[in-house]
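*Asks:* This is a predicted model, with the sequence first.
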Amino acid sequence: MSALAWTAGLSLAVWLWLLLGQGLFWRTDVRLPPRREPDVWPSVGVVVPARDEASVLPESLPSLLAQDYPGHAEVFLVDDGSSDGTGVLARELSRRHGGLPLTVSSPGEPPAGWTGKLWAVRHGIGLARARGPEFLLLTDADIAHGPDSLRELVAAARTGGFDLVSQMARLRVESAWERLVVPAFVYFFAQLYPFRRVRVRGSRTAAAAGGCVLLRTETAGRAGIPDTIRHAVIDDVALARAVKSGGGHIWLGLAERVDSVRPYPRLHDLWRMVSRSAYAQLRHNPLLLAGTVTGLAVVYLVPPVAFVAGLVAGSTAAAVAGGLAWLLMTATYVPMLRYYGQPLPLAPLLPFTALLYLFMTVDSAVQHYRGRGAAWKGRTYARPAPEQR
């Protein structure tokens, strides 16, 4: 057998393992668990960090203010040094739409060792905790919630005894590039952090989706959130790890009533979204980068290459192994495309999307070593901040 056939066989073996041994990551039926409404609804503080979000706030903030929640809830929007009038617009939207009480405040620039978002979250949590809520809802400024979103999250947390309940918001898929890249983004995330394993007590898999995280206030205090993760660029995963390592019970799944309204119409926009944190995900480790690039190539690129090359060169073994691996890859991607309402012919194009992600990951490392690091909205986090003692 040729080297290509052996490599294709390895890829096929990996896909068989991913299909059966990676927590059924490819299934999209992990939604809010069974829940019942409590007799007494707990109070909730909703914390919204916002930096230059005037373009999306008219779609997202009114959905929070209009929550049909039987208990007491307040919204705390933290204007993180915006230059586009985010805070002023938030107050105007509150006056126009009414609904839940809204407090708009600003913490000033973050000190050394803090990311801007987590500094804003810290400020918002401080304001919310002064009201003594049982739960905190941490949600991004580009996230729109259905009118019953909060009550469903709280009911799920109360019924299941969860310390953290997080839903991965349904991202926008309107442009051609969004259709090609966005479902794959969620698919890859689920492959790294299988949702079914996240909720298992004692498992090492911990993750959350930062756009929608319901967290017990007591748990946040016990885990030192957000101070213990103040330098984290991928703050949602860091938060979930902090909660789970402290004995907390967490749940993560796909959203039904939570949607991102942020557009990513161009490839450049999606590229920046992924590359700004991809190397941080690899802990800024060159060896992990090399392993990731190799893994992406073997798992996603070898199957179509082996299939085509095998047919051209008359290598039956390479063509069969590559074709079967490509078929498994395509089949596991179909449920995510259905969840996003996208045409199924996009499924065989997953290797091309994976190639884009490979380039984005390498670019993330290049930007890191050029000192640009995780650049976002005028701030750059070149390297993890050192621990303060």
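*Replies:* Cool, the structure landed.
*Asks:* rest of the way, CA atoms for contacts and neighbours
*Replies:* Will do.
*Asks:* wait, Val293 sits on Leu358?
*Replies:* Yes. Using C-alpha atoms under 8 Å, Val293 is in contact with Leu358, at 6.2 Å.
*Asks:* Look at these two and report which has more neighbours.
*Replies:* Taking other C-alpha atoms under 10 Å, Val293 and Leu358 do not tie; Leu358 has more neighbours (21 against 17).
*Asks:* who does the lengthiest helix in the chain touch, helix- and strand-wise?
*Replies:* If you go by DSSP state H, the chain has its longest helix at helix 316-339. Judged by 3 or more C-alpha pairs under 8 Å, 6 or more residues apart in numbering; DSSP states H and E, helix 316-339 is in contact with helix 3-21, helix 176-192, helix 302-313, helix 350-369.
*Asks:* which other helices and strands contact the shortest one?
*Replies:* Going back to what we said before, that points to helix 302-313. Helices and strands touching helix 302-313, by 3+ C-alpha pairs under 8 Å, 6+ apart, are helix 3-21, helix 316-339.
*Asks:* and among these, the most buried is which?
*Replies:* Ranked by mean neighbour count, the helices and strands packed on helix 302-313 are led by helix 316-339 with a mean of 22 (mean count of other C-alpha atoms under 10 Å).
*Asks:* Checking Pro133 next. Helix, strand or coil?
*Replies:* Under DSSP: H, G, I helix; E, B strand; the rest coil, Pro133 falls in the coil class.
*Asks:* For it, give me its contacts.
*Replies:* Counting by C-alpha atoms under 8 Å, 6 or more residues apart in numbering, Pro133 touches Pro42, Ser43, Val44, Gly45, Thr217.
*Asks:* How about Arg266?
*Replies:* Ser175, Trp177, Glu178.
*Asks:* mind running it again at 10 Å?
*Replies:* Listed by C-alpha atoms under 10 Å, 6 or more residues apart in numbering, the contact set of Arg266 reads Ser175, Ala176, Trp177, Glu178.
*Asks:* Please determine how far the last one is located from Phe185.
*Replies:* The one in question is Glu178. For Glu178, the distance to Phe185 equals 10 Å [C-alpha to C-alpha, to the nearest Å].
*Asks:* try it against this one:
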Amino acid sequence: MDVVVWITAASLAAWLWLLLGQGFFWRTDLRLPPRAEPGSWPDVCVVVPARDEAAVLPDSLPSLLAQDYPGRAEIFLVDDGSSDGTGETARTLADRFGGLPLTVDSPGEPPAGWTGKLWAVRHGIGLARARDPEFLLLTDADIAHEPDSLRELVAAARTGGFDLVSQMARLRVESVWERLVVPAFVYFFAQLYPFRWIARQGARTAAAAGGCVLLRTEAAERARIPDSIRQAVIDDVSLARAVKRSGGRIWLGLAERVDSVRPYPRLADLWRMVSRSAYAQLRHNPLVLLATVLGLALIYLVPPAALITGLVADSAPTAVLGALAWAVLAGTYIPMLRYYRQTLWLAPFLPFTALLYLLMTVDSAVQHYRGQGAAWKGRTYAAPDRG
């Protein structure tokens, strides 16, 4: 039992460090920074890459068309080889709802070395540059915006002098599996990329949420976006890193008025969403995968296992240390559950959700070595060329 006690003590120590030393990642009070309306509103072009999104566009595109933006704004929806009539659906919605001007175009199949989404983004940015906008809003086809979303983003970027302002859209949580898995997805993301560290100048931490990224056009050109990240499967984090490396100031926080309308009703849907990019996050490195599995086990699985083991084996130190570690991890999850308006009784089940994510990550590696990694909507992407 001495070994078990020491392992449990290490888990508790890790949680105390995470609680106080990881950028207070568990706090959910970081929203758009203070902002003031500019004297003159800059031109903005909205770029929406879309592949087989006809089912969600009726719930998302009208919100973009209805943006209450005082300056000039225009939408470019780039149809990335859809087979479900995405482009025609977008044109029909624009005719029905009116609002901001909409252009629908298609770049054709991406060449070797490009992901489909980034090839579509490249085409959309190319169309937008003819309008010479100061800002580009890169937003996914499944993201719905409140009418003042664009003006709030621009005001925040102008006021704070940011080159990139991104909001983590509130994901849908309606099915049982969405309630169990989705809040944890954002929690784990914030643990990996603490939002408070991202805005610090000089700090290495950089990340964005691809569903809602306002990007200064000058910064995009300076960072060679998207050409410099053309192979990235996790394109939002890669984009933020490129902008920050080129000297840009970036900001990321949680959204109150930007929502994802994409449903993930079954565990299989969520599993595909996570596993398609999890091994890419680990740079396709088996040693990093091993360290990640061991780390997840120590941090999330040891506390409940130690409590049960201590109670069964009548080892008070093991049970107490396990209970304390479990209490800390559950407590750090409560703010995220409140943000998603979910019952707090889900907090003690975070270790089970972490086990699911561990299995998804391992499955992502297995699919990669089977040649099926990073598969999404009919395309499979290999590991990027290191050169």
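*Replies:* Arrived safely, thanks for sending. Here the structure is a predicted model, which means the values were calculated and not measured.
*Asks:* ok so, going back, quick one: which of Glu178 and Phe185 of structure 1 has more around it?
*Replies:* Applying other C-alpha under 10 Å to Glu178 of structure 1 and Phe185 shows that Glu178 carries more neighbours, namely 21 against 18.
*Asks:* Surely that one is in contact with Leu267?
*Replies:* Yes. The pair Glu178 of structure 1 / Leu267 is scored as a contact, 8.0 Å apart, by C-alpha atoms under 10 Å.
*Asks:* So which residue is dead centre in structure 1?
*Replies:* For structure 1, the residue nearest the mean C-alpha position is Ala209 (3.9 Å; C-alpha atoms, centre = their mean).
*Asks:* That one: which element?
*Replies:* Assigned by DSSP states H and E, Ala209 of structure 1 falls within no helix or strand.
*Asks:* what about the closest residue to it other than its chain neighbours, neighbour count?
*Replies:* Counting by C-alpha to C-alpha, 6 or more residues apart in numbering, Met168 is the residue found nearest to Ala209 of structure 1 once chain neighbours are left out, at 5.1 Å. Per other C-alpha under 10 Å, the neighbour tally for Met168 of structure 1 reads 21.
*Asks:* check contacts around the residue of structure 2 positioned farthest from its centre.
*Replies:* Here the centre of structure 2 is the reference, and by C-alpha atoms, centre = their mean the most remote residue is Asp314, at 43.4 Å. Counting by C-alpha under 10 Å, 6+ apart, Asp314 of structure 2 touches Ile308.
*Asks:* ok, Trp15 of structure 2 touching Val302?
*Replies:* No. Using C-alpha under 10 Å as the test, Trp15 of structure 2 is too far from Val302 to be in contact (11.4 Å).
*Asks:* Show me the common contact partners of these two, please.
*Replies:* Ala9, Ala325, Trp326.
*Asks:* Please render those residues as a markdown table that adds distance to Ala55 of structure 2 to the earlier fields.
*Replies:* Listed next are the shared contacts of Trp15 and Val302 of structure 2 as a markdown table, based on distance: C-alpha to C-alpha, whole Å:
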| residue | distance to Ala55 of structure 2 |
| --- | --- |
| Ala9 | 50 |
| Ala325 | 43 |
| Trp326 | 41 |
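*Asks:* what's the closest of the residues you listed to Ala144 of structure 2?
*Replies:* Nearest to Ala144 of structure 2, judged by C-alpha to C-alpha, of the shared contacts of Trp15 and Val302 of structure 2 is Trp326 at 36.2 Å.
*Asks:* In this structure that closest one contacts Leu298, no?
*Replies:* No. Assessed by C-alpha under 10 Å, Trp326 of structure 2 is found out of contact with Leu298, at 11.5 Å.
*Asks:* Helix or strand for the residue nearest to Ala209 of structure 1, just tell me which one.
*Replies:* Using DSSP H and E, Met168 of structure 1 maps to strand 164-170.
*Asks:* quick one, strands of the stretch 101-250 of structure 1?
*Replies:* Using DSSP state E, counting those that start in this stretch, the strands of the stretch 101-250 of structure 1 run over 102-105, 135-139, 143-145, 164-170, 212-216, 250-260.
*Asks:* can these go into CSV with extra columns for distance to Tyr69 of structure 1?
*Replies:* Output for the strands of the stretch 101-250 of structure 1, formatted as CSV (distance: least, C-alpha to C-alpha, whole Å):
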stretch, distance to Tyr69 of structure 1
strand 102-105, 15
strand 135-139, 13
strand 143-145, 12
strand 164-170, 17
strand 212-216, 14
strand 250-260, 14
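*Asks:* coming back round to it: how big's the offset between the strand holding Met168 of structure 1 and structure 2?
*Replies:* Its aligned residues in structure 2 lie a mean 0.2 Å from strand 164-170 of structure 1 after superposition (mean C-alpha distance after the TM-score superposition for structure 1).
*Asks:* on that earlier part again, now, which of the contacts of Pro133 of structure 1 lie within strands?
*Replies:* Of these, the ones assigned to strands by DSSP state E are Val44, Gly45.
*Asks:* conserved subset of the contacts of Pro133 of structure 1 in structure 2?
*Replies:* On the basis of both residues aligned by TM-score structural alignment, their matches' C-alpha atoms under 8 Å, what survives of the contacts of Pro133 of structure 1 in structure 2 is Pro42, Ser43, Val44, Gly45, Thr217.
*Asks:* Among these, which one sits closest to Met1 of structure 1?
*Replies:* Distance ranking of the kept ones among the contacts of Pro133 of structure 1 against Met1 of structure 1, using C-alpha to C-alpha, places Thr217 first at 59.5 Å.
*Asks:* count of neighbours near the residue lying closest to that closest one once chain neighbours are set aside?
*Replies:* Nearest non-adjacent residue to Thr217 of structure 1, counting by C-alpha to C-alpha, 6+ apart: Phe135, 5.1 Å away. Applying other C-alpha under 10 Å, we find 25 residues neighbouring Phe135 of structure 1.
*Asks:* Also Ala297 of structure 2?
*Replies:* Residues near Ala297 of structure 2, counting by other C-alpha under 10 Å, number 17.
*Asks:* Wait, it touches Ala354, no?
*Replies:* Yes. Applying C-alpha under 10 Å, one finds Ala297 of structure 2 in contact with Ala354, separated by 8.6 Å.
*Asks:* ok, residues contacting stretch 2-11 of structure 2?
*Replies:* For stretch 2-11 of structure 2, contacts defined as C-alpha under 10 Å, 6+ apart pick out 1, 12-17, 295, 297-307, 309-310, 315-326.
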